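Trainee: sequence and predicted structure below; questions after.
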Amino acid sequence: MSTIAINIAKVGVRIREAAQASARQSATIGLLAVSKTKPAAAVRDAYAAGLSDFGENYLQEALDKQQLLNDLPLVWHFIGPIQSNKTKPIAEHFSWVHSVDRLKIAQRLSAQRPSDLPPLNICLQVNVSGEASKSGCAAEELPALAQAVTQLPNIRLRGLMTIPEPTEDVAAQHAAFARLRNLQDGLNAELNLGLDTLSMGMSHDLEAAIAEGATWVRIGTALFGARDYPST
């Protein structure tokens, strides 16, 4: 087995144990492999080990990888910050976007989604920790944004995403993820949106995220090792 295959198996055990501890079915929790800064060969290894969903933060890197891997039936998720001038290729080349935090971006993705493709699955990114440096809409802006996004054609609002402030405090991890779940529960109750997706949890806190209802955990380091960022 490759190192990546071994790591995938280890993460799978963590997911199953966390689901069991929370009385959840592990089949309801998707493993999104975060492959940013990793070569196409690593994605190919992960696919051979059973993964099909891959998350990318950097558009050009993702498009290059997609070209190299177009022989594989992969599902691509865009999970990074979105600039207005990047929405067209995102709308054309991804199945999911987890990081929509303002209406303008949703409108552009809707308008630029090719008509021959299925609706683009969208998650609204929420800044649950209130960090000035983090992307994401504020909780109080969420109902109006969600309601507006659901009116747009060619995209489908699936749920919410968050990247809370990193902490080793397990209680704080739970609290941040519970805030996102409560926000989604509120949207479903008040606006009857039928949202079914909570994209939350990474390598260091996936157990807390699963306990609080995550349906996608976004895992990079635990699968592929530490990221290699280019020196500047």
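Mentor: Nice, I can see it. Numbering: from 1, shown residues only.
Trainee: going forward, measure contacts and count neighbours with C-alpha atoms only.
Mentor: OK.
Trainee: hmm, Val149 is touching Ala106, no?
Mentor: Yes - between Val149 and Ala106 there is a contact under C-alpha atoms under 8 Å: 6.5 Å.
Trainee: so which residues of the chain form strands?
Mentor: Here the chain has its strands, by DSSP state E, at 30-34, 53-56, 75-78, 96-100, 120-125, 155-161, 197-199, 216-219.
Trainee: need those strands in JSON lines (columns: mean neighbour count and distance to Ala18).
Mentor: Listed next are these as JSON lines, based on neighbours: other C-alpha atoms under 10 Å; distance: least, C-alpha to C-alpha, whole Å:
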{"stretch": "strand 30-34", "mean neighbour count": "23", "distance to Ala18": "13"}
{"stretch": "strand 53-56", "mean neighbour count": "24", "distance to Ala18": "20"}
{"stretch": "strand 75-78", "mean neighbour count": "22", "distance to Ala18": "24"}
{"stretch": "strand 96-100", "mean neighbour count": "26", "distance to Ala18": "23"}
{"stretch": "strand 120-125", "mean neighbour count": "25", "distance to Ala18": "23"}
{"stretch": "strand 155-161", "mean neighbour count": "25", "distance to Ala18": "19"}
{"stretch": "strand 197-199", "mean neighbour count": "26", "distance to Ala18": "16"}
{"stretch": "strand 216-219", "mean neighbour count": "23", "distance to Ala18": "12"}
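Trainee: this is the other structure I want to compare:
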Amino acid sequence: MSTHRIFSTTRPLTNRLRRAGRRLRTAAGVAAAASVAVAAVAVPAHATPLTYGQDVSGYESDHDWNASSAEFGIVKATEGLDFLDSAFVRHWQELDKKGIVRGAYHYGHPSNDPVAEADHFLSVVNAQPAKPGDLLVLDLETTDGESVDDVNAWAKRWLEYVKSKTGVTPMFYSGWDFADTYGHGLAGYPLWVAYYGRAKGDVTPPADWKTWTIHQYTDTPIDQNVSALTPQQLRALGRP
């Protein structure tokens, strides 16, 4: 998803760094949970139908959504205080044409002011036509040298602020290990788990989460995900 996503337990570092500009995966995965009308459960893929989705950034600027079998798509919008993903508008418009569930994510840097970063994200996303069901996501995978408590407080502030401004409970994305370390107290936000090397949907939630919403299970040849929720249930997590 944004700067480098590195999963040391599932991909060699040199291989991951070739995809610089995507999200920095510092852990083995991320989990997802929702405190709002979600029936997501951490179950093996064979036990329940799963909804397939993809996520991209400017490094897949020409991704053909029309040819994709995805039922949801999540795209990078912003990073830090001023970065705007060059492909965001195109992806956003193409997802609208396709008519599937769509979401926008912000790659956070805890060394900055969380409110300032949230305002940057919202200014970019709100500049585009919105529709009911649009998902909002915080992608947090780096500490920027901050402590566990400070990173945790940063995430809480960003998520609380975006929720207060939009009425949407944002989704939280991170690697499993990162979320397990820095995600305590965030179980009220749907969790998107990136964990490779496991069957689709066969992942347990980290930290305080009891359920997951999306499992990102591979980045080959593109970031691929499954959700235990139906498209309609995913939309229920987005804009009213």
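Mentor: Everything's here; your move. Just so you know, these numbers come straight off a predicted model, no measurement behind them.
Trainee: tell me how the two chains score on TM-score.
Mentor: Overlay of the two chains. TM-score (TM-score structural alignment, normalised by the length of the first structure): 0.50; 165 aligned residues with a C-alpha RMSD of 4.7 Å.
Trainee: tabulate the strands of the first structure (TSV), appending distance to His174 of the first structure.
Mentor: Shown next, in TSV, are those (distance: least, C-alpha to C-alpha, whole Å):
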stretch	distance to His174 of the first structure
strand 30-34	19
strand 53-56	23
strand 75-78	25
strand 96-100	20
strand 120-125	18
strand 155-161	15
strand 197-199	14
strand 216-219	14
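Trainee: same drill for Val149 and Ala106 of the first structure, tell me which one is more crowded.
Mentor: The neighbour count for Val149 of the first structure versus Ala106, taken as other C-alpha atoms under 10 Å, is higher for Ala106 (27 against 23).
Trainee: and that one? What does it align with in the second structure?
Mentor: The alignment partner of Ala106 of the first structure in the second structure, by TM-score structural alignment, is Phe88.
Trainee: surely its match and Val75 touch.
Mentor: Yes - taking C-alpha under 8 Å as the definition, Phe88 of the second structure is a contact partner of Val75 at 6.6 Å.
Trainee: Thr14 of the second structure: neighbouring residues, count only.
Mentor: Neighbour count of Thr14 of the second structure, defined by other C-alpha under 10 Å: 9.
Trainee: so what does it match up with in the first structure?
Mentor: In the first structure, nothing lines up with Thr14 of the second structure, judged by TM-score structural alignment.
Trainee: quick check, Thr14 of the second structure in a strand?
Mentor: No - read with DSSP: H, G, I helix; E, B strand; the rest coil, Thr14 of the second structure is helix and lies in no strand.
Trainee: so what's it up against?
Mentor: By C-alpha atoms under 8 Å, 6 or more residues apart in numbering, the contact set of Thr14 of the second structure is empty.
Trainee: swap in Ser111 of the second structure?
Mentor: The neighbours of Ser111 of the second structure, taking C-alpha under 8 Å, 6+ apart as the test, are 143-146.
Trainee: let's see that with 7 Å instead.
Mentor: 144, 146 (C-alpha atoms under 7 Å, 6 or more residues apart in numbering).
Trainee: please report how far it lies from Val226 of the second structure.
Mentor: When distance is defined by C-alpha to C-alpha, to the nearest Å, Ser111 of the second structure is 31 Å away from Val226 of the second structure.
Trainee: one more: Ser35 of the second structure?
Mentor: Here the criterion is C-alpha to C-alpha. By it, Ser35 of the second structure lies 19 Å from Val226 of the second structure.
Trainee: please say which of the two ends up with more neighbours.
Mentor: Using other C-alpha under 10 Å as the criterion, Ser35 of the second structure and Val226 rank with Val226 on top: 24 against 17.
Trainee: which residues does the counterpart of Gly99 of the second structure in the first structure contact?
Mentor: In the first structure, Gly99 of the second structure lines up with Leu117, judged by TM-score structural alignment. If a contact means C-alpha under 7 Å, 6+ apart, then Leu117 of the first structure has no contacts.
Trainee: and Leu117 of the first structure, how close does it get to Ala46 of the first structure?
Mentor: From Leu117 of the first structure across to Ala46 of the first structure, the span is 26 Å (C-alpha to C-alpha).
Trainee: just tell me what Leu180 of the first structure corresponds to in the second structure.
Mentor: So, by TM-score structural alignment, Leu180 of the first structure is matched to Ala155.
Trainee: what is the burial count for that match?
Mentor: 23.
Trainee: do Leu152 of the first structure as well
Mentor: Applying other C-alpha under 10 Å, we find 16 residues neighbouring Leu152 of the first structure.
Trainee: what's the distance between whatever residue of the second structure lines up with it and Tyr173 of the second structure?
Mentor: Superposed on the second structure with TM-score structural alignment, Leu152 of the first structure falls opposite Gln128. Taking C-alpha to C-alpha as the measure, Gln128 of the second structure falls 22 Å from Tyr173 of the second structure.
Trainee: do the same with Thr143 of the second structure
Mentor: Distance, Thr143 of the second structure to Tyr173 of the second structure, by C-alpha to C-alpha: 14 Å.
Trainee: check whether Thr28 of the first structure really touches Thr215, as I assumed.
Mentor: Yes - with contact defined as C-alpha atoms under 7 Å, Thr28 of the first structure reaches Thr215; the gap is 6.1 Å.
Trainee: okay, these two: which has more neighbours?
Mentor: Neighbours per residue (other C-alpha under 10 Å) separate Thr28 of the first structure from Thr215, with Thr215 holding more: 22 against 14.
Trainee: got a list of what that one touches?
Mentor: Applying C-alpha under 7 Å, 6+ apart, one finds that Thr215 of the first structure lies in contact with 28-30, 197-199.
Trainee: for stretch 117-132 of the second structure, buried residues please.
Mentor: Residues of stretch 117-132 of the second structure classed as buried: 117-122, 124-125 (neighbour count, 16 or more other C-alpha atoms under 10 Å).
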